[in-house]
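> compute the structure for the input listed below.
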Amino acid sequence: MDSNPTYQGIDIDADTALALLEWQGEMGVDEPILDMPVDRFEIAARPKAETAPPLPLELQAPTPARPVADPAEDAAAHVATAEALAAGAETLDQLAAAQEGFDGIELKKGARNFCFADGNPGARVLILGEAPGDEEDRQGRPFVGRAGQLLDRMFDAIGLSRQAVDAEKAIYITNVLTWRPPGNRDPSPEEIAVSMPFVRRHIELAAPDLIVLMGNIPCQAALGRRGILRLRGNWTEAFGRPALPMTHPAYLLRNAPAKREAWADLLSLSARLDGQGR
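Purely as a prediction, here's the structure:
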C-alpha cells in the first residue's frame, strides 16, 4: 500500500508535503481544515460548564498581602549605604570609586559621565557647585561650560587657578551632585540628601582652608538655607570651615550688573586668604 500522502488527488512525497505545509504557514494559515465542517456559531452558543460556587469568605484562604515599598524607608536605606561607603574611603581616589559605583541615586541611570572634581585637591580654596550641566556631563568634569569659563576668569583675577600646582594659588572644584539632573533641573531634596555623605567626606579628605558655596543648591545643602542674593558676600561656616556664599557664574552671565558684587566677594575671599579678613 502506498504510504505517500495525496494532495488534490495527486500522490506527493514527504518532502513535497512538508514544503507545502511551510508555504501554507507563510501564507498565514494557522489552523487545519477538518474532514467535517465546524459550525462556530453553534460552539459559541453552547452553555458554559457550570462552575462550583465560591466558598464563603470565612472559609477562603487569605490572599497573602504583597509588601508595599515605602519610599521613605528606601531613601533612608540609600543614605545609610552612602554614609557607610563614604566613611570607608581613606583617599579621594577611593571616595571617587565608591561614589561612582553607588547605585542609590536614579540620576546615575540617565547621565553620561560621573563628574567628581577638578583642580588641585591640595588647594586652600574648595568651590562647591550645584550639579553637572550638559557640557560637564559630556566631559566628566565640573564647571567646564560657559559658566565654568567665567568662573576661571573670575578666580584668575585674584591669582587663583584650577591648573595651579602651588596649593596657595590653586582652587579645587566639586559639586553637590556628581550626576547631571535631566534638563538641568534643580536637584531634589532626596538627591541632595543621598549625596551629602559623599560631599562631607570629600571635604574632610581635601581639607581646604576656605569653602565657596557657589549658588543656591550648595547653600541649601550646607546651610539649610536658600536665597543666594541675600546670603552672598556674608561669611559663615559650613562643614566646620569658613565659607563664603557667592552667586553662580551662570547667574552672572544672565545678569551682568551682578558682576560688581561678585568682584567684591572675590576681593573678600582674597583678603581672607591673606589673613586680612575677619
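
> use CA for all of it now, contacts and neighbours both
Noted.

> list the contacts for the nearest residue in space to Asn120 that is not next to it in sequence?
Excluding the flanking residues, the one nearest Asn120 by Cα to Cα, 6 or more residues apart in numbering is Tyr172, at 5.1 Å. If you count contacts by Cα atoms under 8 Å, 6 or more residues apart in numbering, Tyr172 has them with Ala117, Asp118, Gly119, Asn120, Pro121, Gly122, Ala123, Val125, Leu126, Ile127, Arg162.

> and the buried ones among those residues, selectable in PyMOL?
Only the buried entries of these go into this PyMOL selection, using 16 or more other Cα atoms under 10 Å:
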select buried, resi 117+118+119+120+121+122+123+125+126+127+162
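
> thinking again about what came up before, could you look up the SS state of the residue nearest to Asn120?
strand (DSSP: H, G, I helix; E, B strand; the rest coil).

> tell me how far it lies from Ala111.
23 Å (Cα to Cα, to the nearest Å).

> burial check on Arg40, number of neighbours?
With neighbours defined by other Cα atoms under 10 Å, the count for Arg40 comes to 8.

> ok, it - contacts?
Per Cα under 8 Å, 6+ apart, neighbours of Arg40: none.

> can you tell me how far the residue nearest to the spatial centre of the chain is from Ser161?
By Cα atoms, centre = their mean, the chain has its centre lying nearest to Leu107, at 1.2 Å. Leu107 is 30 Å from Ser161, where distance means Cα to Cα.

> the residue nearest to the centre of the chain and Asn184 touch, don't they?
No: Leu107 lies out of contact with Asn184 (Cα atoms under 8 Å); the separation is 11.3 Å.

> got the contact list for stretch 93-105?
78-79, 82, 85-86, 89, 114, 116, 191, 194, 198, 201-202.

> how far out from the middle of the chain is it?
Offset of stretch 93-105 from its chain centre (Cα atoms, centre = their mean, to the nearest Å): 12 Å.

> pull out the buried residues from that stretch.
In stretch 93-105, counting by 16+ other Cα under 10 Å, buried: Leu95, Ala96, Ala98, Gln99, Glu100, Gly104, Ile105.

> would you do the same for the sequence below? I want to compare the two.
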Amino acid sequence: MSWDERQRAMLEAMGLKVWRAPEPAEAVPASAPVAAETAVMERPAPAPAAVAAPAPAPRSPVAVPAPAPRAVAELLAPGEGLPQRAPRPGLDRIAAMDWPQLQEAVADCRACKLCEGRKNTVFGVGHERAHWMIVGEAPGQQEDQQGEPFVGQAGKLLDSMLRSLGLSRAEGPPERQVFIANTLKCRPPGNRNPEPEELAQCEPFLQRQIALVQPRIILAMGRFAVQSLLRSNEPIGRLRGRVHEYQGVPLVVTYHPAYLLRNLVDKARAWEDLCLALDTLERRGP
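Here you go, the predicted structure:
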C-alpha cells in the first residue's frame, strides 16, 4: 500500500473525510454542502523538481530523564502542600512479579480509597510482548463494569485508530498487536480526575507492566498518562509532535480518544501523532 493510500485509510478510520481538489474541467456547485465532520484537504502532488532536494535528516528522540524516585503527587500538584508519603511497602516485590502475580496483586490491591467503589479492576489487555504499548488515563464506568480498558465509544475510536495502522488489541503476532493499560487500575467515582495519591499508588503496577511487555514504542494518551510517564506538567499541545523517551523506549504523546470525540478538529493532529509513532518504529527497524 502506498503512503497516500495508507494516509487515506488512516483518516477514514478515524472519521475524517478527505477532500480532493476538482479537475480543471469540473465545476463545483456554489451550493455544495459543507461536511459536518472535520475535513482534511489532500493537496495534489507537486510537479517533480529538476534536482531532487536532499531528504530531511531524521529527528533524534528527545531524551527524558528516567523517573526520579519522587511521588507523583509532587509532580502533578506542585505547591498544594500535600504531605510527603513514605515509600510504598512492597515496591521491590512488585518489581519482581511475573504476569499472573502482577494481575493477582492488582485485583487484590487496597492501597487507596478507589478500591471501595470499584466493581472490577482494569488490569490491561493485549499481547504480553507487543511491540506497541498504549497507556491511557483512568477507567470509566464501562471499563469498570467490563474490567477492560478503552471500551464504549472511546474504545471504538481507539480500535479504528489501531486498524488504520494495521494493529489490533486481540489478534495477530506481537508486531501487529498492542498492549493497552491505564495509569489507574480502578475507576475514580463519577469519572473524576485521578488524584495524585491514587496515581502514586498505581504507578508501580504500570511500571512493571511496561518492564514485562518491553514495548518498542509507547503511545501515551491523555493528560494524566503523559504527566505520569514524562514527569511533566506541560500541556499535551506542547509535548506532541516530537519523540520523547521513557526509560529508553520511544514515546509519542497524543490526545485521549474520549477527548477526540468532543473535539473533532484535533482528530487530524492525532492522526499526525500516529504517523510519527509509526515512522519512529519503522526507522528503528526489527
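
> rewinding a little: now, the buried residues of stretch 93-105 of structure 1 that are in helices?
Taking DSSP state H as the definition of helices, the buried residues of stretch 93-105 of structure 1 contribute Leu95, Ala96, Ala98, Gln99, Glu100.

> will you turn the residues you listed into a markdown table that also has distance to Leu177 of structure 1?
Below are these laid out as a markdown table (distance: Cα to Cα, whole Å):
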| residue | distance to Leu177 of structure 1 |
| --- | --- |
| Leu95 | 14 |
| Ala96 | 12 |
| Ala98 | 14 |
| Gln99 | 10 |
| Glu100 | 11 |
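
> what's the farthest-apart pair in these?
Leu95 and Glu100 (8.4 Å; Cα to Cα).

> under the alignment, what does Ala258 of structure 1 map to in structure 2?
Using TM-score structural alignment, the equivalent of Ala258 of structure 1 in structure 2 is Asp266.

> how about the helices in the stretch 101-250 of structure 1?
107-110, 134-139, 146-156, 189-206, 216-223, 228-231, 249-254 (DSSP state H, counting those that start in this stretch).

> minimum distance to Ser268 of structure 1: which of the ones you listed has it?
Of all the helices of the stretch 101-250 of structure 1, helix 146-156 comes closest under Cα to Cα, at 12.1 Å.

> give me the mean deviation of that closest one from structure 2.
Averaged over the aligned pairs, helix 146-156 of structure 1 sits 0.7 Å from structure 2 after superposition, using mean Cα distance after the TM-score superposition for structure 1.

> that helix aligns to what range in structure 2?
By TM-score structural alignment, helix 146-156 of structure 1 lines up with residues 153-163 in structure 2.

> buried stuff in that stretch?
Ala154, Gly155, Leu157, Leu158, Asp159, Ser160, Met161, Leu162, Arg163.

> name the member of the contacts of stretch 93-105 of structure 1 with the most neighbours.
Ranked by neighbour count (other Cα under 10 Å), the contacts of stretch 93-105 of structure 1 have Phe198 at the top, with 26 neighbours.

> structure 2: which residue goes with that one?
Per TM-score structural alignment, Phe198 of structure 1 is aligned with Phe205.

> surely that match and Arg93 touch.
No: the pair formed by Phe205 of structure 2 and Arg93 falls short of the contact definition of Cα under 8 Å, at 10.8 Å.

> quick one, what contacts the match of Phe198 of structure 1?
Ile94, Leu102, Val106 are the contacts of Phe205 of structure 2 under Cα under 8 Å, 6+ apart.

> and the residues you listed as TSV, adding distance to Thr254 of structure 2?
Converted to TSV, these look like this (distance: Cα to Cα, whole Å):
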residue	distance to Thr254 of structure 2
Ile94	28
Leu102	27
Val106	26
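
> which of the residues you listed sits closest to Gln214 of structure 2?
Nearest member of the contacts of Phe205 of structure 2 to Gln214 of structure 2, counting by Cα to Cα, is Leu102, at 15.4 Å.

> quick one: map the closest one onto structure 1.
By TM-score structural alignment, Leu102 of structure 2 lines up with Leu95.

> give me the aligned partner of Asn131 of structure 1 over in structure 2.
Heads up, residue 131 of structure 1 is Ala, not Asn. Checking TM-score structural alignment: Ala131 of structure 1 goes with Ala138.

> an error on my part: the question was meant for Ala167 of structure 1.
Looks like Ala167 of structure 1 aligns to Pro174 there (TM-score structural alignment).

> surely that match touches His131?
Yes: at 5.9 Å, Pro174 of structure 2 counts as touching His131 under the criterion of Cα under 8 Å.

> quick one on the thing from earlier: so what's the match of Ala131 of structure 1 up against?
Asn182, Thr183, Leu184, Lys185, Cys186, Arg187, Pro188, Pro194.

> same check on Leu107 of structure 1?
Trp179, Arg180, Pro181, Pro182.

> let's have the buried residues of stretch 153-163 of structure 2 in JSON lines, adding distance to Asn233 of structure 2.
Shown next, in JSON lines, are the buried residues of stretch 153-163 of structure 2 (distance: Cα to Cα, whole Å):
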{"residue": "Ala154", "distance to Asn233 of structure 2": "24"}
{"residue": "Gly155", "distance to Asn233 of structure 2": "26"}
{"residue": "Leu157", "distance to Asn233 of structure 2": "26"}
{"residue": "Leu158", "distance to Asn233 of structure 2": "25"}
{"residue": "Asp159", "distance to Asn233 of structure 2": "28"}
{"residue": "Ser160", "distance to Asn233 of structure 2": "29"}
{"residue": "Met161", "distance to Asn233 of structure 2": "26"}
{"residue": "Leu162", "distance to Asn233 of structure 2": "27"}
{"residue": "Arg163", "distance to Asn233 of structure 2": "31"}
